[in-house]
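Visitor: starting from these lines, generate the structure:
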Amino acid sequence: MMHIAVVDDEERIRLGLAKLIEQTGEAFQVVGCFSSGQELLNQLGQLPIDLIVTDIKMPQMDGLQLIEKVQQRKPKIKFAIVSGFNDFSFARQAIRQGVEDYLLKPVDQKELADLLHRVMKNLELERYRKAVAIDEHIRLLLRNDVSQLPEHMIQGATRDLGQTSLFRQHFAVLVVRTEPEISVDQMENYLGHWSREHRLMSWEPKQTVILASIGEHDHSDTVKELGLTLMRKFPASLLVRIGLSGIHQGAMKLRDAYLQAEECVQFGWYENGSRAAMDHASMRKDGDDGYNPVKLLDKDMRPALQVLDIPRAEAVVEDWLEELHRNRPSWRTLSEGSSRLFQLIAEEMSERQAEAVDLSEKQIKLAPSLFADWRSYRSALQQAVGEQLQELKNVRQENRAIETVKSFIQQHYTEEMELQRLADIVYLTPSYLSKLFKTETGETITDYVISVRIDKAKEVLTRNPSMKTYEVGEQVGYPDPAYFNKVFKKVTGFTPKEYRDRVRL
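Guide: Here you go, the predicted model:
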């Protein structure tokens, strides 16, 4: 709707213009017809006016003087002038003063309609740009600590926001988190019962921020009542968490209000059931005050992992999760604790020469904000931890398999070492055993057999100086003297005889 005032000292022309304007469409409403500029000025502060259509030549105060006086008091009002052909020089001057356009008498309805639609389009564009600018200022102050922002940005934002009625009085911030996520338009539908001024904006995934005005007739529990009333409007199929800030005044308090509401959302995230509303004034304050979820892990989890007591480690995790639920730490603190849990498991795997866990991937997948509530997060965390503990358990079993193979080789190094025979001992396939042995020890099974035989050969050469070198080779599993000499020199850099001679010196 565009509100229009008509000013002309001739009643016939004044009323005729008003009739033509209203015939243009329902979007154009004449809010007053005035016989003089002074008559309009007397009521200027009492009427909603977007456009003034005025004659130029009028007694006492002409159209140009009227435009100047209105612009001093209401600079955003638009103007169009009506002039006779002989007044064209006045029309040009008016256009230089920022008038939208002029109409020649007698006024043509099509020309009038074109002018009105053009002015409405410009008004809509200005309103849109203003709304976008207001949203940008609000987002800037919601997301950032004002002490860290450049002064010119703070001044610009607070100046523009201070001109809105929402920030001239008290306000509160509501953060609404839904699962599944709903659009701002859907949220607006649920606020259809609100008569108070408010502003909505889409925020983090699954979250909407609502700024609500708090008037002089409201009371200390108004914000809580708003949240509870809104929560009842949502369908039963939605999982809803609402965080309610305290009551604040002034755009500079936006960040404080948002952080209060966000804290309440995260606190309510731990609640059982499909919906919860938490207000900052009555929220239990011992949830995250000085609580450090890493302490229990370092105290109890590390010892259980070091001795590979998996059942004990699982019990520690269960107790830790119960403690988390009781204390309700912030998402940031919760994420730090979960990251530490995976880090402890990763460190233990690394100690046992297992493949390292990709902690960054775990942190991304287990970000609390991605989950509808504590129960779904806890379930996903337990599953992920269980998988890691099972991998650690498998590492233990694989380590035992490698130790068994190494022990067998040390006891039977004189015999033929067929890979299939070794694999059968530990119930693994030959290819998997070969890969596992290389991963765990850094050398192949063949290389390990050679190193064991050569170490034994060095012992015999040192202990029995009279024994022939070919006899030594036969004793450690190399019946071919030439091959024994070749392998021994490749490993030690000396022939068996050279090695014995050097040891005697």
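Visitor: hey, let's count contacts and neighbours off CA atoms from now on
Guide: Fine.
Visitor: list the buried ones in stretch 50-59?
Guide: For stretch 50-59, a neighbour-count test (16 or more other Cα atoms under 10 Å) marks 50, 51, 52, 53, 54, 55, 56, 57, 58 as buried.
Visitor: and the lengthiest strand in the chain, how far from the chain's centre?
Guide: Counting by DSSP state E, the longest strand found in the chain is strand 170-179. Centroid separation between strand 170-179 and its chain, computed with Cα atoms, centre = their mean, to the nearest Å, is 16 Å.
Visitor: determine the set of other helices and strands touching that strand.
Guide: Counting contacts by 3 or more Cα pairs under 8 Å, 6 or more residues apart in numbering; DSSP states H and E, strand 170-179 packs against strand 207-214, strand 239-244, strand 248-249, helix 254-268.
Visitor: now the other sequence, so there's something to compare against:
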Amino acid sequence: MKRVMIVDDNQICSEGICKNIHWKSIDAEICGIYTNGKDALSQLEKMKPDIIISDIQMPQMNGIELAKAVLNKYPFIKVIFISSYDDFNYAKEAIRLDVCDYVEKPIDYQYLFEIIQQTLHKSDLEKDTLERLEQSRPALMEKFFLDLINAGSDYAEYTLGEQAAYLDLDFSAHEYVCVYIDIHKYLDQMKILGVERYHMQIFHYIKTVENVLTKQCICYTINQGSRLIFLIGSISKIEDGFIPYLIKKFKNLKEEFQFQSLTKTIGIGNIVPSIWEISLSYQNAKHANGYKFILGEDSILSIQDIRQNNPFPIVFPLGDEEKFINFIAQKDISSLKDFTNLLEKRWTSDYYNKNGIIAYVYSLLSRLLRFLYDIGIEDQEIRYKMTNIFKKLEELQTSKEICSYLFEICVFSCKMLESSVQSKHTQVAEQVIQYIETHYHDFELNLNKIGQFVNMSPSYLGTLFKRAKEKSISKYITDVRINKAKELLKNTNYPIMEISEKVGYANQYYFSASFKKITGITPSEFRTAAEKKVSPPSI
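Guide: The predicted structure follows:
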């Protein structure tokens, strides 16, 4: 039931309002009648009215003064003015105070009834809105703090100050720090634990953190499922220092929660003197958290320590790219393994951040792509794999993972290079064979001449051909010439001297000696055997 307070120094007027309004029909009752504003104000806390119907002209405290005092402290109490003075200044003041209505005396009770009814309805709507706002308070607070950590310190208080006052937030601490916690592979953990159990573990962790810190700190939390952001204010002097205190507390919590399957990386930002500057601490906490990439998951990382250990920008050592490409070109897997292990040690000792490491690896892989392109390797699989690398790098969580993946790419590239080299060697060997088949009759056919044709040095070509065909080029030339000679001996009546010339021998005697060395018989004996249809020995 709604409660109505009447304030009027005219008793007849007050009684008239009491008797002529059907209060039960609008679910309302009179909670008090007072003859001046001062008495009414003193009973306000006790009576808790929803509506005050007040005269304007009264002794000690008039209606305007009463309304100002009431609305300043209880903005949701509704005020209706009644007055026998038809003065525009009163109406203007009533509007400025945002009172609900202004009714002139003598009172039209039906009109007053309607005004009261409308005012109560308006009060109900506002209370409903207030209840909804209160229910959504956690969401409003989270939005406020998200806006706060993303707002520049120059205008955070200007844009968010009124919201902080409405939410009644305690910002009395004398210094603040942001702690940024990243949950490693939270989607996988959610699948393993189940959504409900996952969030229960997170909730339990948050409450424990808040309870541990509450003696010396104010703590506000943003829970985003995959990350937790604590905005922590120090309300009393901490002997060992604020940052060491937080590191110690979170280390203890880490031991306490080691039974949980959740792996957390904790980044601690810098100290700021005001909550309105917390965005700077947030950015630094997030930056510190990024060093899990080199220092590993489940670490506690303070921006202070990182700055002390890494005061200089990342520098790519000269010669790394060429050394890397030489190992690839030589298909030296062992040296590539040592190279990637050395990278990981360097990144860890020099406190490289993730962006710096990715930029470095991009540089190496871009050089590798150029190298493979230059030597003619444009395989579709390697193009896809190289394109996928740049997406994959963003997903990897530690420098160890990146080094392992980089080594996999090295091994894959070496295999592709080996396959490409073998394919190219086979192609060159086939070119050589085709050239020999069409030029075997050339007296001057030799390794040097063939090398000029395929644009390779004689020594390299000789090694390549022997590896591909398991015989030397000179042996292959001799075999082709002897086989061609055998065909001519069987199928023609050319003299042996002419046959020797046709197959590339300038000297008949040298031809005969070579023929016998390979077949075991002389050219003449071969021809005689062929004429008698006796199978001669084969090469």
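Visitor: any chance of the buried residues of stretch 50-59 of the first structure in JSON lines, plus distance to residue 497 of the first structure?
Guide: Shown next, in JSON lines, are these (distance: Cα to Cα, whole Å):
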{"residue": "50", "distance to residue 497 of the first structure": "110"}
{"residue": "51", "distance to residue 497 of the first structure": "113"}
{"residue": "52", "distance to residue 497 of the first structure": "116"}
{"residue": "53", "distance to residue 497 of the first structure": "119"}
{"residue": "54", "distance to residue 497 of the first structure": "121"}
{"residue": "55", "distance to residue 497 of the first structure": "124"}
{"residue": "56", "distance to residue 497 of the first structure": "124"}
{"residue": "57", "distance to residue 497 of the first structure": "128"}
{"residue": "58", "distance to residue 497 of the first structure": "129"}
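Visitor: helix, strand, or coil at residue 282 of the first structure?
Guide: Following DSSP: H, G, I helix; E, B strand; the rest coil, the label given to residue 282 of the first structure is coil.
Visitor: strands along the first structure, start to end?
Guide: Under DSSP E, the first structure gives strands at 2-7, 28-34, 51-55, 78-83, 101-104, 170-179, 198-202, 207-214, 239-244, 248-249, 275-279.
Visitor: out of those strands, which comes closest to residue 140 of the first structure?
Guide: Nearest to residue 140 of the first structure, of all the strands of the first structure, is strand 198-202, at 12.6 Å by Cα to Cα.
Visitor: superpose on the second structure and give me the mean offset of the closest one.
Guide: When the second structure is superposed, strand 198-202 of the first structure averages 4.0 Å from its matched positions, counting by mean Cα distance after the TM-score superposition for the first structure.
Visitor: contacts for that strand?
Guide: Contact with strand 198-202 of the first structure is made by 135, 166, 183, 184, 188, 208, 209, 210, 211, 212, 213, as judged by Cα atoms under 8 Å, 6 or more residues apart in numbering.
Visitor: buried subset of these as a PyMOL selection?
Guide: Restricted to buried positions by 16+ other Cα under 10 Å, the PyMOL selection for those reads:
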select buried, resi 166+184+208+209+210+211+212+213
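Visitor: could the contacts of strand 198-202 of the first structure go into TSV alongside distance to residue 278 of the first structure?
Guide: Below are the contacts of strand 198-202 of the first structure laid out as TSV (distance: Cα to Cα, whole Å):
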residue	distance to residue 278 of the first structure
135	25
166	23
183	22
184	21
188	21
208	15
209	15
210	15
211	16
212	16
213	19
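Visitor: what's the closest of the contacts of strand 198-202 of the first structure to residue 486 of the first structure?
Guide: residue 208 (76.9 Å).
Visitor: just give me the match in the second structure for that closest one.
Guide: Counting by TM-score structural alignment, residue 208 of the first structure lines up with residue 228 in the second structure.
Visitor: please name the nearest non-neighbouring residue to that match.
Guide: Once flanking residues are discounted, residue 228 of the second structure sits nearest to residue 181: 5.0 Å by Cα to Cα, 6 or more residues apart in numbering.
Visitor: what's the neighbour count on the aligned partner of that neighbour in the first structure?
Guide: Using TM-score structural alignment, the equivalent of residue 181 of the second structure in the first structure is residue 176. Using other Cα atoms under 10 Å, residue 176 of the first structure has 25 neighbouring residues.
Visitor: which ones are touching residue 176 of the first structure?
Guide: Neighbours of residue 176 of the first structure in contact, by Cα under 8 Å, 6+ apart: 207, 208, 209, 210, 240, 241, 242, 243, 265.
Visitor: most tightly surrounded among the helices and strands packed on strand 170-179 of the first structure?
Guide: Neighbour counts (mean count of other Cα atoms under 10 Å) averaged over each of these peak at strand 239-244, with a mean of 27.
Visitor: ok, now how distant is residue 484 of the first structure from residue 500 of the first structure?
Guide: Noted for residue 484 of the first structure: a distance of 14 Å to residue 500 of the first structure, by Cα to Cα, to the nearest Å.
Visitor: of the two, which one has the most company?
Guide: Taking other Cα under 10 Å, residue 484 of the first structure and residue 500 do not tie; residue 484 has more neighbours (23 against 19).
Visitor: my guess is the more buried one contacts residue 472. True?
Guide: No. Applying Cα atoms under 8 Å, one finds residue 484 of the first structure not in contact with residue 472, separated by 9.0 Å.
Visitor: return the residue of the first structure aligned against residue 277 of the second structure.
Guide: So residue 277 of the second structure corresponds to residue 253, using TM-score structural alignment.
Visitor: ok now stretch 124-142 of the second structure, how far from the chain's centre?
Guide: Worked out by Cα atoms, centre = their mean, stretch 124-142 of the second structure lies 34 Å from the chain centre.
Visitor: tell me which residues of it are tucked away?
Guide: For stretch 124-142 of the second structure, a neighbour-count test (16+ other Cα under 10 Å) marks 141, 142 as buried.
Visitor: I would like the residues contacting stretch 353-368 of the first structure, please.
Guide: Stretch 353-368 of the first structure has contacts (Cα under 8 Å, 6+ apart) with 331, 334-335, 338-339, 342-343, 346-347, 349-350, 377, 380-381, 395, 440.
Visitor: please enumerate the helices of the stretch 301-450 of the second structure.
Guide: Counting by DSSP state H, counting those that start in this stretch, one finds helices in the stretch 301-450 of the second structure at the ranges 303-309, 320-329, 333-349, 354-374, 380-395, 399-439, 447-454.
Visitor: need the counterpart of residue 392 of the second structure in the first structure.
Guide: Aligned counterpart of residue 392 of the second structure in the first structure: residue 365 (TM-score structural alignment).
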